[in-house]
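Novice: Curious how this folds, go ahead:
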Amino acid sequence: MTDSASMKAARLLALGVPALLLGGAYISQFGFGLYPCEMCWWQRYPHFAALGFGLAALFVPPVRLWLALAALAILASGAIGGFHAGVEYGWWQGITDCALVAGGDGGDALKAVFDAPLTRCDQAPWDLFGVSLAGWNFLVSTFAGLLILFLLAKRHTA
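Specialist: The predicted structure follows:
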């Protein structure tokens, strides 16, 4: 893979991975009623930052810096996801009581609180092959973040 191909791949990953993971999170939330808990939100914030860094890499030099920052933000989300997955699997306790009331449509606030489902951080609302959404975020984000860093480092070794 040439240097320009490595940079293209790094750009694609820096934009594509957070966009797809955030898209999946919002589809699961609004399409399937899997409301996020507090730690789920924590995982989203670094992906928003990664999207910003990835977009900056398209327009503002130095490109490598923005892509490296995007990779680090993606890795941060993966680390939070790994911690959250451990809480869900009962490997350790969370650092908060970590339960959010889902919903909040702007109507009667008290009614919304009493009628909304409680979203707990220590219970995975969904899994695939025994891996929760937080676990999948850990796996995908960690792999993608490391791959972006590898692609950026590749130029210096060639």
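
Novice: Please make it C-alpha for all contacts and neighbour counts, starting now.
Specialist: Noted.

Novice: Please list all residues in contact with residue 132.
Specialist: The contact partners of residue 132, taken as Cα atoms under 8 Å, 6 or more residues apart in numbering, are 85, 124, 125, 126.

Novice: how deep is the first one tucked in, by neighbour count?
Specialist: When neighbours are defined as other Cα atoms under 10 Å, residue 85 has 27 of them.

Novice: The second one too?
Specialist: Counted with other Cα under 10 Å, residues neighbouring residue 124 total 21.

Novice: Also the third one?
Specialist: For residue 125, the count of nearby residues is 15 (other Cα under 10 Å).

Novice: and the closest residue to it other than its chain neighbours, helix, strand or coil?
Specialist: Nearest residue to residue 125, sequence neighbours excluded (Cα to Cα, 6 or more residues apart in numbering): residue 34, at 6.7 Å. Each residue gets one of three states, and residue 34 gets coil by DSSP: H, G, I helix; E, B strand; the rest coil.

Novice: residues contacting residue 34?
Specialist: Per Cα under 8 Å, 6+ apart, neighbours of residue 34: 28, 125, 126.

Novice: want to put them side by side, so please do this one too:
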Amino acid sequence: MTLSRNHLILLLTGFSVSMILGAWVFQYVFGYPPCKLCYYQRYPHWAAAGFGILALLFGGVLLPYLAGLSAAVTGAIGIYHSGVERKLWDGPATCTSGNIGGLSTDELFDQIMSAPMIRCDEIPWEMFGLTMANLNALFSLGAALIWIFAARQKT
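Specialist: This next block holds a predicted model:
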């Protein structure tokens, strides 16, 4: 059974919507509030879903490629976030601990008091050694490849 271009686009649009819904379930049902990088991973899913809906409504070649680019962007953010979680590189100063060496007591206190409650460099949940950022990166980069495949299919 071969899926048509529109079926692939529908499935991929559903994928991005389900990733957002899944994030909301973790946030609102299971009580895992997102960090800044978690939010940044959601925005391209919204874009991919929007481009997918537009592609279903109006056809064309460009929209599936834009959806694929959006999926690739959220996958890249997921890779970046994964590295921050694993302490491979520093994350944004607004959501990681950063270097506190050389700070006075008052400066350290001010940094603690102005720090966000949810840090990007901590892993709140993982399954089989994979974090939510890892899973988003893997699934989204796979989806990006399928978007490209769908874009190349004849209508």
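
Novice: Please state their TM-score.
Specialist: Comparison of the two superposed chains (TM-score structural alignment, normalised by the length of structure 2) gives a TM-score of 0.80, and 136 aligned residues with a Cα RMSD of 1.9 Å.

Novice: circling back: which ones among the contacts of residue 132 of structure 1 are found in strands?
Specialist: In strands, judged by DSSP state E, none of these are found.

Novice: Give me the neighbour count for residue 108 of structure 2.
Specialist: For residue 108 of structure 2, the count of nearby residues is 14 (other Cα under 10 Å).

Novice: Distance of the equivalent of residue 80 of structure 2 over in structure 1 relative to residue 152 of structure 1?
Specialist: Mapped onto structure 1 by TM-score structural alignment, residue 80 of structure 2 lines up with residue 83. Residue 83 of structure 1 is 27 Å from residue 152 of structure 1, where distance means Cα to Cα, to the nearest Å.

Novice: Ok, residue 69 of structure 1 next?
Specialist: As judged by Cα to Cα, residue 69 of structure 1 and residue 152 of structure 1 stand 11 Å apart.

Novice: Ok, residue 138 of structure 1 next?
Specialist: 21 Å.

Novice: quick one: which of the two has more around it?
Specialist: residue 138 (25 against 22).

Novice: could you list every residue that touches the more buried one?
Specialist: Residue 138 of structure 1 makes contact with 77, 78, 79, 80, 81, 82, according to Cα under 8 Å, 6+ apart.

Novice: Could you do residue 16 of structure 2 as well?
Specialist: Applying Cα under 8 Å, 6+ apart to residue 16 of structure 2 gives the contacts 45, 46, 48, 49.

Novice: Which parts of structure 2 are helices?
Specialist: 5-24, 36-58, 62-85, 105-114, 132-152 (DSSP state H).

Novice: Return the most buried member of these.
Specialist: Highest mean neighbour count of the helices of structure 2: helix 62-85, a mean of 24 (counted as mean count of other Cα atoms under 10 Å).

Novice: mean shift of that one relative to structure 1?
Specialist: Helix 62-85 of structure 2, aligned to structure 1 and superposed, deviates on average by 0.7 Å (mean Cα distance after the TM-score superposition for structure 1).

Novice: How many residues are close by the closest residue to residue 86 of structure 1 other than its chain neighbours?
Specialist: If the residues on either side of it in the chain are set aside, residue 86 of structure 1 comes closest to residue 92, at 6.1 Å by Cα to Cα, 6+ apart. Residues lying near residue 92 of structure 1 (other Cα under 10 Å) number 13.

Novice: got it, and residue 33 of structure 2?
Specialist: The number of residues packed around residue 33 of structure 2, counting by other Cα under 10 Å, is 16.

Novice: so it touches residue 117, yeah?
Specialist: No: using Cα atoms under 8 Å, residue 33 of structure 2 makes no contact with residue 117, being 9.2 Å away.

Novice: In a markdown table, list the helices of structure 2 along with distance to residue 94 of structure 2.
Specialist: Formatted as a markdown table, these follow (distance: least, Cα to Cα, whole Å):
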| stretch | distance to residue 94 of structure 2 |
| --- | --- |
| helix 5-24 | 21 |
| helix 36-58 | 8 |
| helix 62-85 | 13 |
| helix 105-114 | 9 |
| helix 132-152 | 18 |
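
Novice: who touches residue 48 of structure 2 in this structure?
Specialist: So residue 48 of structure 2 contacts 13, 16, 66, 67, 68, 69, 70, 71 (Cα under 8 Å, 6+ apart).

Novice: OK, contacts around residue 122 of structure 1?
Specialist: Shown in contact with residue 122 of structure 1 (Cα under 8 Å, 6+ apart): 84, 87, 88, 89, 90, 94.
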